[in-house]
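Trainee: Here's a sequence, model it:
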Amino acid sequence: MPRGDKSSYTDKQKRQAKHIEHSEERSGKGKETAERIAWATVNKQDGGGKKASSRHGGHH
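Mentor: Sure thing, here's the model as predicted:
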């Protein structure tokens, strides 16, 4: 997946990332850094993309 391709994310995830990005920028981070933190946070919460939500259950 090319860097910057956000097509596998839901609208909700994109909105969330934007929101995080803005608050990071307000706290003095640069645009690049803020964006990286925002998407890393969304990935951490949801496991990245739409793929995570289609799997139900544990690790088995």
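Trainee: Please count neighbours and contacts with C-alpha atoms only from this point.
Mentor: OK.
Trainee: can you tell me how far residue 11 sits from residue 31?
Mentor: Residue 11 is 21 Å from residue 31, where distance means Cα to Cα, to the nearest Å.
Trainee: ok, the two, which is more surrounded?
Mentor: Counted by other Cα atoms under 10 Å, residue 11 and residue 31 do not tie: residue 31 has more neighbours, with 14 against 11.
Trainee: got a list of what that one touches?
Mentor: The neighbourhood of residue 31, defined by Cα atoms under 8 Å, 6 or more residues apart in numbering, consists of 21, 25.
Trainee: For the comparison step, fold the sequence that follows:
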Amino acid sequence: MPQQAWSKKRERQYEHIKDSQVQRGTGEGRAEEIAARTVNKNRAQAGESDQASRTSTEDISPQRRGGKRSHSGSGGRTKEQLYQDAKRHGVKGRSKMSKAQLERALPD
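Mentor: Okay, the predicted model is just below:
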């Protein structure tokens, strides 16, 4: 589902990511969603989009991140994600906690 605002490069990138996801066994719809989100985030980081969220511009690129936040990888959730979860749960003293302490303080 390439967008009109996308350049030829972004359209190729979208197709490549989508095909890669389908080869990994991801459903067609989900593969299209992943590809579109990845391309849009890359466009935002490169300054090619009219609107961009703070997380799109300040975060690392999806290619470099490579599943680091899949919640199941070796590192699990990032400290920032754990902190935000602790904030939602009202955990006291969260700002001074380490990543391991935040993991222990949060409910499973």
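Trainee: Now the TM-score, please.
Mentor: The TM-score (TM-score structural alignment, normalised by the length of the first structure) is 0.69; 49 aligned residues with a Cα RMSD of 2.4 Å.
Trainee: center of the second structure, which residue is that?
Mentor: Using Cα atoms, centre = their mean, the residue of the second structure that lies closest to the mean C-alpha position is residue 62, 6.1 Å off.
Trainee: I'd like the distance between the aligned residue in the second structure for residue 21 of the first structure and residue 48 of the second structure.
Mentor: Superposed on the second structure with TM-score structural alignment, residue 21 of the first structure falls opposite residue 18. In this structure, residue 18 of the second structure and residue 48 of the second structure are 21 Å apart, going by Cα to Cα.
Trainee: Settle it for me: which of the two has more neighbours?
Mentor: residue 18 (25 against 15).
Trainee: before we move on, which element is the more buried one in?
Mentor: Assigned by DSSP states H and E, residue 18 of the second structure belongs to helix 8-23.
Trainee: quick one: that helix to the first structure mean distance?
Mentor: Aligned to the first structure and superposed, helix 8-23 of the second structure gives a mean residue distance of 0.3 Å (mean Cα distance after the TM-score superposition for the first structure).
Trainee: Go through that helix and flag the buried ones.
Mentor: Neighbour counts using 16 or more other Cα atoms under 10 Å place 10, 11, 13, 14, 15, 17, 18, 19, 21 of helix 8-23 of the second structure among the buried residues.
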